[in-house]
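Asker: Generate a structure from the sequence data that follows.
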Amino acid sequence: MKILTVVGARPQFIKAAPVSRAIRKQADEILVHTGQHYDKSMSDVFFSELHIPVPDYHLHVGSKSHGAQTGEMLSRIEEVILKEKPDCLLVYGDTNSTLAGALAASKLHVPVAHVEAGLRSFNKRMPEEINRILTDHVSEWLFCPTQTAVNHLATEGIRRGVHLVGDVMMDAVQYNSRLANEKSGILKELNIKTGEYILITLHRAENTDDPARLSQIISALNELPLPAVLPLHPRTKGKMAQMGLAITNPNVKLIEPVGYLDMLQLEVNAKKILTDSGGVQKEAFFAKVPCITMRDETEWTETVELGANLLVGADQSKILDAVDNFTVDFTRMKDVFGDGRASEKITDQLLKDLG
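Answerer: The predicted structure follows:
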């Protein structure tokens, strides 16, 4: 059996690592990297750190408008599919790489497996929402991380091929936490102490592409009273420069993007996490660190319902109030993201169905 896996962005490298390990024990995998994240610090380091095999194909698509980027990926992935003739194509999450891979395969009658299916923000202004909806509707296998995701698919009339497997991010965190403790020296390098800093991530297009929202967020960061660390995404850095915005608060330490093991260490040891990332919201939950999400909605509604995650939008006053006052009792949390064996369940289901 041959599985063709398409990845292209940082969160997908993390998700693909445990699944690829499981697949390669029992089947052949061809790995395609679209190059959606083209910066070395955002891409190559993840492959070496997470022991992901070198991609069989690197498409080097890079940064473009949504239409141009997705179109070029679609054409290039189609060429790979025609050459490799896989039994199925596996995609992750909600990026342009995900959509391009799913469309290319479905038009060539290659069945699609979607890991992290069924997530919904119900905000179709987000390109990620469009990507995930379209991918779900052309997929043969829909591997859901939570019961909420299963319910969303059922509401849309999708019941065939739906499998509740748990969250592959939990697999990744469990596998890599020990490695991070052994190998990461990021706290010492940055001269920060456990539980005494806020970790910030900021990259979502709904924030960075909207001058009003980005201005509110930067204003809030410039008033943070506690030490903070912000690994600055290249795209965010560019947007800030374009809009004439800057971090002037001496409490906020700007650093280059970090590898996954360093990021895990920063998350686990933070006092609070301030983010607009979907993956970081979950990792904060796994790390038992209060999460403040700078969005108006989230796909990970379970974290909000359980009281571990607070949505503050791009409102300066709400952000600062949450930094000061939001607390979480993690001793009362339910386990809603599975048992850490999602990768094995995905692989076993594909092997069973493909024979």
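Asker: Every contact and neighbour count from this point should use C-alpha atoms.
Answerer: Noted.
Asker: those helices in the stretch 251-355 of the chain, which residues are they?
Answerer: Remark: helices assigned in the stretch 251-355 of the chain by DSSP state H, counting those that start in this stretch are 260-268, 278-287, 301-305, 316-325, 342-354.
Asker: Which positions in the first one come out as buried?
Answerer: Translated: helix 260-268. Buried residues in helix 260-268, defined by neighbour count with 16 or more other C-alpha atoms under 10 Å: Tyr260, Leu261, Asp262, Met263, Leu264, Gln265, Leu266, Glu267, Val268.
Asker: got those as a markdown table, with distance to Ile14 columns?
Answerer: Listed next are the buried residues of helix 260-268 as a markdown table, based on distance: C-alpha to C-alpha, whole Å:
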| residue | distance to Ile14 |
| --- | --- |
| Tyr260 | 8 |
| Leu261 | 10 |
| Asp262 | 13 |
| Met263 | 11 |
| Leu264 | 11 |
| Gln265 | 15 |
| Leu266 | 16 |
| Glu267 | 15 |
| Val268 | 16 |
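Asker: circling back to that earlier point, quick one: closest of the helices of the stretch 251-355 of the chain to Met1.
Answerer: In terms of C-alpha to C-alpha, the element of these nearest to Met1 is helix 342-354, at 7.5 Å.
Asker: residues of that closest one that come out buried?
Answerer: Buried-residue list, helix 342-354, by 16+ other C-alpha under 10 Å: Ala342, Ser343, Glu344, Lys345, Ile346, Thr347, Leu350.
Asker: residues in contact with the fourth one?
Answerer: Yep, that's Lys345 we're talking about. Lys345 is in contact with Val165, counting by C-alpha atoms under 8 Å, 6 or more residues apart in numbering.
Asker: again, 10 Å this time
Answerer: Val19, Ala22, Phe143, His163, Leu164, Val165, Gly166, Val168, Leu351 (C-alpha atoms under 10 Å, 6 or more residues apart in numbering).
Asker: I'd like the structure of this one too, to check against the first:
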Amino acid sequence: MKILTVVGARPQFIKAAAVSNIIRKHHSEILVHTGQHYDENMSKVFFEELNIPKPDYNLGVGSGSHGKQTGTMLIKLEEVYEKEKPDFVLVYGDTNSTLAGALCASKLLIPVAHVEAGLRSFNMEMPEEQNRVLTDHISNILFVPTKSAEKNLKDEGIKKGVYNVGDVMFDAILNFKKLARSRSEIIEELDLEGKEYILTTIHRAENTDHIDKLSNIVGALNECGKTVVLPLHPRTRKYMLNYGLEFSENVKVTDPVGYLEMINLEMNSQKIVTDSGGVQKEAFFMRKPCITMREETEWVETVENGWNKIVGTDREKILDAVLNFIPSREQKNIFGDGSASSKILEILDKR
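Answerer: Okay, here's the model as predicted:
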């Protein structure tokens, strides 16, 4: 069986690290990197430290408008698909690479398998929501991570080919947590040894592209009086310069870090403040209180379980949560047993 996997962004590299390792023990895999994330700290370092196979194709699409980026991917992916003739195309998550990978395969009548299907924020203004909804509706096999994702698909009339396998990012955490502990250099470099700190990530366009929202986030972090560690996304850095925003001395700004360094920072943090879907889950896996700077989340289970607080971009709400939020109950196991990757392969074998 030949499986063609499409990745293009940092969260997908992490998921592919878990699944590709299983696939390649039994079958042929063609790995295509669209080049959506092309910065070395956002891309190359992930392949190296997670031992992900070198991509068979790097399309080098780079940045651009949603239409230009997706359209360029479609053109280049079509050439690869027609040459390789895979049995399945495997896509992950909710990026432009996900939609392009699925749509191109669907047009060529190649079965599409979507990992992390069924997630919904119910905010169609988010590009990620558009991508995940459209991808789900043209996929033949839908691997959902949670019961709520399964219900979302059922509510939209998608009942065939749906499999609840658990979360592949949980697989990745279990696989790499021990290795991440050896990457303590980041703790030493930032002088965090023995200190309580807040780990923060900010990257979503809905926050970075609006001066009032980004100003509120920066203001709350500056005012909290706690040590804040912020690996700064290139987009966020650009908009901060455009808006003339600066962090105070309590915020330690770094370049983007590798996955293992990020896990290390998460493990040693007091709380996590983010607008990232993946980091919300990782906070849950690490048993860290999470504060989400969005109006909604796809990972509703983390909120219902009391370990994630949605605060939007209101300055006072962010500040209050940073200072006062603590989980309200014991965690439940809601993301599977850490064997999602093996279950995915078993199902593809049967199909």
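Asker: quick revisit: just the contacts of Lys345 of the first structure: which are in strands?
Answerer: Phe143, His163, Leu164 (DSSP state E).
Asker: List just the nearest of those residues to Thr34 of the first structure.
Answerer: Phe143 (21.9 Å).
Asker: Near Gly277 of the second structure, how many other residues are there?
Answerer: Around Gly277 of the second structure sit 15 other residues, with neighbours defined as other C-alpha atoms under 10 Å.
Asker: distance of it from Leu103 of the second structure?
Answerer: Gly277 of the second structure sits 23 Å away from Leu103 of the second structure, going by C-alpha to C-alpha, to the nearest Å.
Asker: cool, and Ile141 of the second structure?
Answerer: Taken as C-alpha to C-alpha, the span from Ile141 of the second structure to Leu103 of the second structure is 14 Å.
Asker: Equivalent analysis for Thr200 of the second structure, please.
Answerer: On the measure of C-alpha to C-alpha, Thr200 of the second structure and Leu103 of the second structure end up 34 Å apart.
Asker: which element is Leu4 of the second structure on?
Answerer: Using DSSP states H and E, Leu4 of the second structure sits in strand 2-7.
Asker: by contact count, what packs against the helix ranked longest in the first structure?
Answerer: In the first structure, with assignment by DSSP state H, the single longest helix is helix 66-84. Counting by 3 or more C-alpha pairs under 10 Å, 6 or more residues apart in numbering; DSSP states H and E, the packing neighbours recorded for helix 66-84 of the first structure are strand 2-7, strand 28-33, strand 57-58, helix 96-107.
Asker: And the helix or strand following that helix against the second structure, how far off on average?
Answerer: Following helix 66-84 of the first structure in sequence order, the next helix or strand is strand 88-92 (DSSP H and E). Once fitted to the second structure, strand 88-92 of the first structure is off its aligned match by 0.4 Å on average (mean C-alpha distance after the TM-score superposition for the first structure).
Asker: any idea how far strand 88-92 of the first structure is from the chain center?
Answerer: 16 Å (C-alpha atoms, centre = their mean, to the nearest Å).
Asker: Repeat that for stretch 226-234 of the second structure.
Answerer: 18 Å.
Asker: Hmm, His163 of the first structure is touching Phe143, no?
Answerer: Yes - with contact defined as C-alpha atoms under 10 Å, His163 of the first structure counts as touching Phe143 (5.0 Å).
Asker: quick one, which of those two is more surrounded?
Answerer: Neighbour totals were compared for His163 of the first structure and Phe143, and Phe143 leads with 29 against 20 (other C-alpha under 10 Å).
Asker: got a list of what the more buried one touches?
Answerer: Phe143 of the first structure neighbours (C-alpha under 10 Å, 6+ apart): 92, 113-118, 136, 149-150, 161-168, 342, 345-346, 349.
Asker: In a markdown table, list the helices of the stretch 251-355 of the first structure along with distance to Arg213 of the first structure.
Answerer: Shown next, in a markdown table, are those (distance: least, C-alpha to C-alpha, whole Å):
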| stretch | distance to Arg213 of the first structure |
| --- | --- |
| helix 260-268 | 24 |
| helix 278-287 | 18 |
| helix 301-305 | 21 |
| helix 316-325 | 9 |
| helix 342-354 | 36 |
